[in-house]
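Novice: Take this sequence and fold it.
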Amino acid sequence: MERAGRRRKVRWKRVISLLFILMVAGVSAYTVYQYKQGVSLATDGKFKDDGKAASAFQGEEVKFGRINVLLLGSDSRGEEHARTDSIMIAHYDQETHQSKLISIMRDTYVNIPGHGEQKINAAYAYGGPELLRQTIKENFNIDINYYAVVDFEGFSKVADIIAPDGIEVDVPHEMTYGIGTTINAGKQSLHGDKLLGYVRFRHDKLSDFGRVQRQQEVIRKLKDEALSMGSIIKLPKILGVINPYVDTNMDTATLFSVGKDLLTNKSNDMKSMRIPVNGSFTNEKYDGVGAVLSINLNENRTALNEFLSS
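Specialist: This is a model prediction of the structure:
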């Protein structure tokens, strides 16, 4: 009887081991399949064979803890380094699961190392993500660990995967000039290209300030939509789509780790801020530079550091 019992135990251990192996193999195969599906949707991304800036970027890698990622949207028309259309810092704390988003107005007047006082978006044109990292460090005393330059066409595709039914917004007035489409006023759900137009439009009385508000609104809603999935099922496909549309120094393993952490740990509501903060700047015009936001640097540096440490 004892010998038969031992045989049954051995048999069950083998069955459990086999089931575990099959499960791991199945998950791995599904992950690869979804990733390849995502890649197939993004074969024309302009960063497909890029990565030149990654070797020059000197941000300190973070294995676990607080991560700051420089998010850049470029208005390039084919130039290697055009001025950036949007500048954001995405902050994520892997211990508290708190995510934060900082938008830096592109006309903010700062000192760019080696180039003197300029609009901050000129730093990318002069020296890519690394010079912009140095500029942020010198002016605001914030360390940037990683960067991601986004081709806006990829934003449309990713948004449609995360939110196939669109993102609900309340459009205050008709938007059409400079975005390649027409968005009517009123509450509605926007998909891909129209959602992209919504976050890029700036030809109204709020100008770039309104655009920054809409960018933060949409990113927050996309994050909430991703979390509402309650799983990481779509993550491999999303990473596959993103890959050719993003030039970044974050490897796929790090992207997957942070993405999985965000989805499975139900991070807190995303907090956001804008630089310059209210009451800390004046509108100025300088020869050779044009219209700028002249800021109280100490006030903004303190506000930014307090926001990240809270």
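Novice: From now on I want contacts and neighbour counts done on CA atoms only, so please keep to that.
Specialist: Will do.
Novice: Which parts of the stretch 51-200 of the chain are helices?
Specialist: For the stretch 51-200 of the chain, the helices defined by DSSP state H, counting those that start in this stretch occupy 52-56, 122-140, 152-162, 192-200.
Novice: Looking at those helices, spot the one closest to Ala291.
Specialist: helix 122-140 (13.3 Å; CA to CA).
Novice: who touches the closest one?
Specialist: 53, 56-59, 70, 81-84, 110-113, 120-121, 142-144, 147, 297, 300-301, 304-305 (CA atoms under 8 Å, 6 or more residues apart in numbering).
Novice: Mark which of the residues you listed are buried, thanks.
Specialist: 53, 57, 59, 70, 81-84, 110-112, 120-121, 142-144, 147, 297, 300-301, 304 (16 or more other CA atoms under 10 Å).
Novice: next up, for comparison:
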Amino acid sequence: MPFLKYFPNKNVNSYIQFLKKGIRLMEKDTKRRIPLWGKICIGIILIILLIGCGGYAAFNYYYNQMNIESDEMVVDRQEEVFDVDENPGNLKEMDPESIQLDSASKAEKDSSVINILVCGEEAINDNRGRTDSIMIVTINQKDDRLSITSIMRDTYVKIPGFSDNKINAAYHNGGMKTLVATVKENFGIEVDGYVLVNFDSFQKIIDAIGGIDITLSEEEVRYLNSTNYISNRANHNLTVGKNHMNGNQALGYARVRYVNKDGNVGDFARTLRHRTVMAAIYDKMMKKSTLELVAMIPKILPMLTTNIKKPDIVSYLTAGVQVRDKNPKLRTLNVPVEGCYKITRVGRMSVVLASPLDENVKQMHKFIYGSALKDKKQDSSSAHITVGQ
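Specialist: Sure, this is the predicted structure:
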């Protein structure tokens, strides 16, 4: 390579140090913080300059630090497991055979809307666990909107190739490929890729970005400081109001379901906390300098599992930055939506039935695709899912 002589060690770290030095020089004399779009432009320019001397090698190096899964990868099937709730309360038990879950005949997909399935895995004994959080992160380039759709883990769904179960069992049964197929089958959403992180990695990511700020109620503080949701007892020091949480504290907060949050209880409260944490991460990242963002790359990428290809990562990041620059507001939605669900028991497990499911799908599609749906001829059967009893 023609410029390799400028890097005495001739390795990836030399290129990254050069990139960081260039960013530092460009930021040094800037009187105000460079906006996010400016940071990205700076990074792109420097990477272009480095292409001839290893910049592409650096990009390849850090991309390959992630756990990359191909769509053709064969995933081992695991034995199906069904929850057994010891304290179901007064919930009426229903026969699984009495519930008929239909499928979407067609999945929505639009080139102007990017959907990434983001999940948090609760792994046990190094075996494939269940997904404690299931979210669709959307970059809607047509409407200039960033959004997060949370799917409650207790939602009772059809799992392709397996028995009907809670949606969090889909990953356990057949990996991310099965969960992606489950989202498509039940909700008519065809995602463009996925990102998976386990609990340990989640904590490390929060620590890598310097923690996040979360406001807590008195009830939340009392619960978190007195239970093992925060595994490290040294972190049982939360107070009412705004708290700067480390990774261990943030994970404990995100997993709480038995404490009310903004009028929500149970899994509704937990998924709301998931979205609160994601919004806090988003706010924290937006406040980082270019140098800080670059420095975090080698810390965070090795903790992620994804099937997103290299060209698509660049494309999705660019689209996200462009949308965020026009409209930084982060919108959120919980599925099942308000007023369209039933809490019941199927067999011996408590579940949430998205009922009527066709109304959930309609609202979900409207939230995610927005005006992109108006450009297509609407076919009610393409998004019609019913729950029969």
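Novice: Would you pull the TM-score for this pair?
Specialist: Remark: TM-score between the superposed chains equals 0.75 [TM-score structural alignment, normalised by the length of structure 1]; 276 aligned residues with a CA RMSD of 3.5 Å.
Novice: The closest residue to Val387 of structure 2 other than its chain neighbours: how many residues sit nearby?
Specialist: In space, and not counting its chain neighbours, Val387 of structure 2 is closest to Leu101: 5.2 Å by CA to CA, 6 or more residues apart in numbering. Other residues near Leu101 of structure 2 come to 18 when the count uses other CA atoms under 10 Å.
Novice: and if you look at Gly279 of structure 1?
Specialist: Gly279 of structure 1: 9 neighbours (other CA under 10 Å).
Novice: Map it onto structure 2.
Specialist: Gly279 of structure 1 maps onto Gly339 of structure 2 when the alignment is built from TM-score structural alignment.
Novice: ok but that match is inside a helix, no?
Specialist: No - with DSSP: H, G, I helix; E, B strand; the rest coil as the criterion, Gly339 of structure 2 is located in coil rather than a helix.
Novice: Longest strand in structure 2, please.
Specialist: strand 127-140 (DSSP state E).
Novice: got the contact list for that one?
Specialist: Outside strand 127-140 of structure 2, the residues within contact range by CA under 8 Å, 6+ apart are 112-123, 145-153, 168-172, 175, 255, 271, 274, 319-320, 323, 368-369.
Novice: just stretch 175-191 of structure 1 next, same as before
Specialist: Stretch 175-191 of structure 1 is contacted by residues 156, 159-160, 164-174, 193-194, 197-198, 200-201, 203 when judged by CA under 8 Å, 6+ apart.
Novice: Give me the buried entries from those.
Specialist: The neighbour-count test (16+ other CA under 10 Å) marks 156, 159-160, 166-167, 169, 171, 193-194, 197-198, 200-201 as buried among the contacts of stretch 175-191 of structure 1.
Novice: any chance of the residues you listed in TSV, with distance to Asp287 of structure 1 too?
Specialist: Shown next, in TSV, are these (distance: CA to CA, whole Å):
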residue	distance to Asp287 of structure 1
Ser156	37
Ala159	40
Asp160	43
Gly166	44
Ile167	42
Val169	39
Val171	36
Asp193	37
Lys194	36
Gly197	32
Tyr198	32
Arg200	27
Phe201	27
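Novice: does Arg257 of structure 2 count as helix, strand or coil?
Specialist: Secondary structure of Arg257 of structure 2, per three-state DSSP, is coil.
Novice: could you list every residue that touches it?
Specialist: Arg257 of structure 2 touches Val265, Gly266, Asp267, Phe268, Ala269, Arg270, counting by CA under 8 Å, 6+ apart.
Novice: contacting residues for the fourth one?
Specialist: By CA under 8 Å, 6+ apart, Phe268 of structure 2 lies in contact with Met152, Arg257, Asn334.
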